[in-house]
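In: All I have is the shape, not the residue letters:
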């Protein structure tokens, strides 16, 4: 076989797409350079023609030589007869455990007993040969709203945690603010409270501010630690050095981080010196449960203090950082976890059936802790992105770390399981950003080769999500905006995912918003996201203003768009205001879950983020103009809550 054919077959065996349809429907071929870059990224040697032939032969042998499958997915709670056996003795263990939970004698077929949801290793031995099969035992469906709460519809409040202002915080919204906001929203009848991702941004990284470009998705952003609520410390740290930071009209990330770190270091020393035994015991338990993952992460953070945030530039074998700094970074994670768990408990106590609605980002920064801690699982030399589309004709390079499917599978998905658990354990509902990435990922090579798609182990990743969601009793929303393959949404609904319906994107052929009855039931419906115009911004054409200001469109195009927008808004608003009409539509819709943005309730005009900008737009920096302490008495919040609650009662009466 020729070298090009060898490369093509090798790419096919590794899930690399040979082509895909581009922006204008034209077929885009995946180049040989791209195939080589992807294969190198997942650990396959394609350095020359002979290496390609050898790699292909090795992979063929691995596939053809197996007697048993590498992986099977079974439904938990049910006995599972398999098509294989070959007279093998077999034993089943929970992944990571040495305890045998089931075993069998030689037979033509293996029948697994009913299993609790989880990931298992099945060891089968026949004719002196032993193979290990990964068993994913998952529930048939994700937890549903009805199962979790006993109701078929809930509304909730979405807000930017960093933007909350309160008399007690330090210039950045924190976990105590989150708990208090949840209590306020719960008292108004909200069923959940949604916020931006809480993944760590990196203790030493002073420039990263986008919550969707974190350092590690498996650990928490300790900048949200409330300094006056640290477990084990009865008296609060002096916060006088935050005065100017609190008074600023936008979040001062760098200044806040420096002052916050000084206070955290002082609090840690006070904890070490004087914390009571129960607090120290709780921290010790947290460290034990965190295991090597927590140790590795804390070591990364401590090394960053010595060598800087660009770990690719670190010494090959850096010296061990001081033990007390490793302990400090583990302590920060413990404090953050305690405060976030408290926020969830108080959300539930305030009457919220679901409580916290948390966000899982697509990936982590390539120079962050996740890419360092999980080097055995990540793809090298590529970034996650998106091909050219109508919103981004040049395509998008998100500069995010990608998991390599073959590597992740070999590790029985442990890194992903840990990341999922970190978000799900504190939430009643989570949103998985860009859920299509479970099916396929668009990778962009560092060497300048064109981007392309690589297939992901879709059914296995779905099973992992179902396992973790069941473990923590959590509903799951899959962000499925834009174009997706035929049948994808139906498949996701069958597994129990809630879709993500953004009203301003969903119009009929005449440009009119969907009617309440046209919005499907198994979705979370909202008007806007952090990346789109707010309700007020949409009404006034604030997005069009920014496009023109940044020269993305010319004056003529801007005027035309403004006229179209004004006509659209006027036609829809009827006899009342645009905001009330939109909220009525959402409230009366079939959607099981409805999210109302605090930005929209307060009439905020600018979006939290303008995609495609960094410094040109105040992304992730805007503070709310109202103190948290005054929010419960705000007439706009009370009116919106009343509207949502009335609609909910009408729906209940119909049922």
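Out: Good, I have the coordinates. Everything numeric here is computed off the predicted structure, so don't read it as measured data.

In: hey, let's count contacts and neighbours off CA atoms from now on
Out: Will do.

In: Not counting sequence-adjacent ones, nearest residue to residue 9?
Out: Nearest non-adjacent residue to residue 9, counting by CA to CA, 6 or more residues apart in numbering: residue 56, 7.7 Å away.

In: could you list every residue that touches the one you found?
Out: 6, 7, 9, 10 (CA atoms under 8 Å, 6 or more residues apart in numbering).

In: hmm, 10 Å instead?
Out: Contacts for residue 56 (CA atoms under 10 Å, 6 or more residues apart in numbering) come out as 6, 7, 8, 9, 10, 11, 13, 44, 45, 46, 50, 62.

In: I'd like to know which of the residues you listed is nearest to residue 280.
Out: Nearest to residue 280 among the contacts of residue 56 is residue 44, at 46.7 Å by CA to CA.

In: Not counting sequence-adjacent ones, nearest residue to that closest one?
Out: residue 55 (6.7 Å).

In: this is the comparison structure:
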């Protein structure tokens, strides 16, 4: 087509109308401004994943009518958004002569005493259903309604229906420390940074040490860490922190056993056993080649069981009981899934797997819980301990004077065989996964294997799953980074078996989801950063900015037509960094580590010489920008290998010239590491998420003295200038 839009004839087709009615895109414009119309079989499959039958003409007609009837049969949408300080109208479906009435129960259980005025409407949008016309009136929500998750009760005649009423701030306001200033911090893959007391993998106690040292020795105000969402209970453990079992709970493998209060109750024999277990994996701390999570957990889990079995004081037991009550069904979901995994083995996609043959109400599941009550409580207990130790790290950061402390990272989705999906399958689409359409970097598209949250379920449940997740993220953090924040607007759904190229976008109610972010951030006095790299539609960028969500600016990505943008022209509302975990650190990038790795792994579509030439052009363009800005000297251009440190620091000086409100320095850049943490397009071909922190000579770098190292101090001086 010559125009980037669908024809009138296509738009009038019932399948297209049905898809659009539920937010399924029937066309899209790609990264290169290339226009695509979605094939019918893809639309049918995506609609099926939403629980909508479009398998033939009759089914399409019936589904469209049922959809419209259901929307008009409800008095009001199941979830409605109100913006604090503004008057809003909630649509209500009524008979032609009906006038709606409403009351509000506030989040704390009290009744809202303000006046809710009805607006009868003019009947211009009447819909014929059940032998009568249905028209749209409204209820006016006053501007003084406080923020919170309230319940709206709407009455028309003898009918009353409830809706979740989310009252949110208009935007996320900058914290005081950022209003007239900017903050900087470090980026860390915490599992990769071990202390002498670690169990082979960095843990929450190591994080606390790094936070306090980073503030005391470099003046940093935050530390952006990898996602620490919940994982498997037993080995083998999934290395990727971006494929969690649950996004609501924490990865308890980060616990430090000796830091648990009940460790002090152990008898001599048990203490000796814990020490033996620790000693068995202590040498892993010196391994600069790879992280061995499985060996760590095989030892640490035995130590944790000993500490769990020693019991708790009445006061501590009361705290544990309060934690269990506060986290209710969600905790039961994860703990029960862990117990099933532990006793029945890893879940699989096989029809005979317990993941497929049972659910939370199955008798075998109840029998399992009854048979192993201690083990079930052990998994609850580890979550409690993990939340305590992460909170201790955050409290230590704040006590040290950090303005934000932990910046938590929220993954875009969950494992398809994880606890969240097993316990609440209705929250997720069935028969589809999330990914990305083809682009110049991934010509076949990307399939991330994660099932998407259903926008229909989100609306019907008052966005409960998303609310719980965001609230949990802010529980032990001063800021939250959201991976692929475009997913709050739309996600690329891929029907099972069709391949990543054959998908389409499904839209979400971004206003509601951003409203929830604003509400939770306001309550936590926190900051939200959205990973918005790549092609971002104008309406998305505008919405994020208006809601006070900071974007991301990565120096290596800030280029166009072969030239790098002057950092002084970057946007203010962003978290700036030089690099990211999906590429080598600066020292490695400057030495073409990315070319070497991709060539060795067979990830190049063309000749290696062609990719090398492209990388060299990119590096020259970067150096040109740095020299023109006065951030490096001209002699660096002629001898890059001899001036790696000067160039790296020049890149950071350029970044500090930007107006960005947050600046992030990578610890790997401070110590001279050259290896990438994650190589996209690979699994076990490359040790993704298993690369320990090392210096440029390959020596392991421990937590002790990390921020005293000259490279770290030098980089900190650049950021503090």
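Out: Now that the structure is in, tell me what you want to look at. Predicted model only: the values in this text are computed from it and were never measured.

In: Any idea what the TM-score is?
Out: Once superposed, the chains reach a TM-score of 0.92 (TM-score structural alignment, normalised by the length of the first structure), with 640 aligned residues with a CA RMSD of 2.4 Å.

In: quick one: what's aligned to the residue nearest to residue 44 of the first structure in the second structure?
Out: Under the alignment (TM-score structural alignment), residue 55 of the first structure pairs with residue 63 in the second structure.

In: What's the average distance for the helix or strand containing its match when superposed on the first structure?
Out: Element membership for residue 63 of the second structure (DSSP states H and E) is helix 57-73. Mean deviation of helix 57-73 of the second structure relative to the first structure after superposition (mean CA distance after the TM-score superposition for the first structure): 2.3 Å.

In: which residues touch the residue of the first structure most remote from its centre?
Out: No residue in the first structure sits farther from the centre than residue 127, which is 45.4 Å out by CA atoms, centre = their mean. Residue 127 of the first structure makes contact with 86, 87, 88, 89 under the criterion CA under 10 Å, 6+ apart.

In: so of these, which ones are in strands?
Out: residue 89 (DSSP state E).

In: Turn the contacts of residue 127 of the first structure into a markdown table, columns for distance to residue 507 of the first structure and neighbour count.
Out: Output for the contacts of residue 127 of the first structure, formatted as a markdown table (distance: CA to CA, whole Å; neighbours: other CA atoms under 10 Å):
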| residue | distance to residue 507 of the first structure | neighbour count |
| --- | --- | --- |
| 86 | 57 | 17 |
| 87 | 59 | 17 |
| 88 | 58 | 22 |
| 89 | 59 | 18 |
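
In: ok so, going back, list of residues touching the helix or strand following the helix holding residue 63 of the second structure?
Out: Later in the chain than helix 57-73 of the second structure, the nearest helix or strand by DSSP H and E is strand 79-83. Outside strand 79-83 of the second structure, the residues within contact range by CA under 10 Å, 6+ apart are 88-91, 141-152, 162-171, 458-463, 511-513, 515-516.

In: again with stretch 372-379 of the second structure
Out: 233, 252, 304-305, 308-309, 324, 331-332, 334-340, 342-343, 368-370, 380-381, 383-385.

In: List only buried entries from those residues.
Out: Restricting those to buried positions leaves 233, 252, 304, 308, 324, 331-332, 334-340, 342, 368-369, 380-381, 383-385, with burial counted as 16 or more other CA atoms under 10 Å.

In: Buried ones only from the contacts of strand 79-83 of the second structure, please, as a ChimeraX command.
Out: Those of the contacts of strand 79-83 of the second structure that count as buried under 16+ other CA under 10 Å are selected in ChimeraX with:
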select :88,89,90,91,141,142,145,146,147,148,149,150,151,152,162,163,164,165,166,167,168,169,170,171,458,459,460,462,463,511,512,513,515,516
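
In: those helices in the stretch 51-200 of the first structure, which residues are they?
Out: Remark: helices assigned in the stretch 51-200 of the first structure by DSSP state H, counting those that start in this stretch are 145-149, 175-187.

In: Of these, which stretch is the most buried?
Out: Comparing those by mean neighbour count (mean count of other CA atoms under 10 Å), helix 175-187 comes out on top with a mean of 24.

In: Show me what it is packed against.
Out: Applying 3 or more CA pairs under 10 Å, 6 or more residues apart in numbering; DSSP states H and E, we find helix 175-187 of the first structure packed against strand 154-158, strand 192-194, helix 323-349, strand 355-360, helix 628-631, helix 635-654.

In: Name the residues of the longest one that come out as buried.
Out: Translated: helix 323-349 of the first structure. For helix 323-349 of the first structure, by 16+ other CA under 10 Å, it's 325-348.
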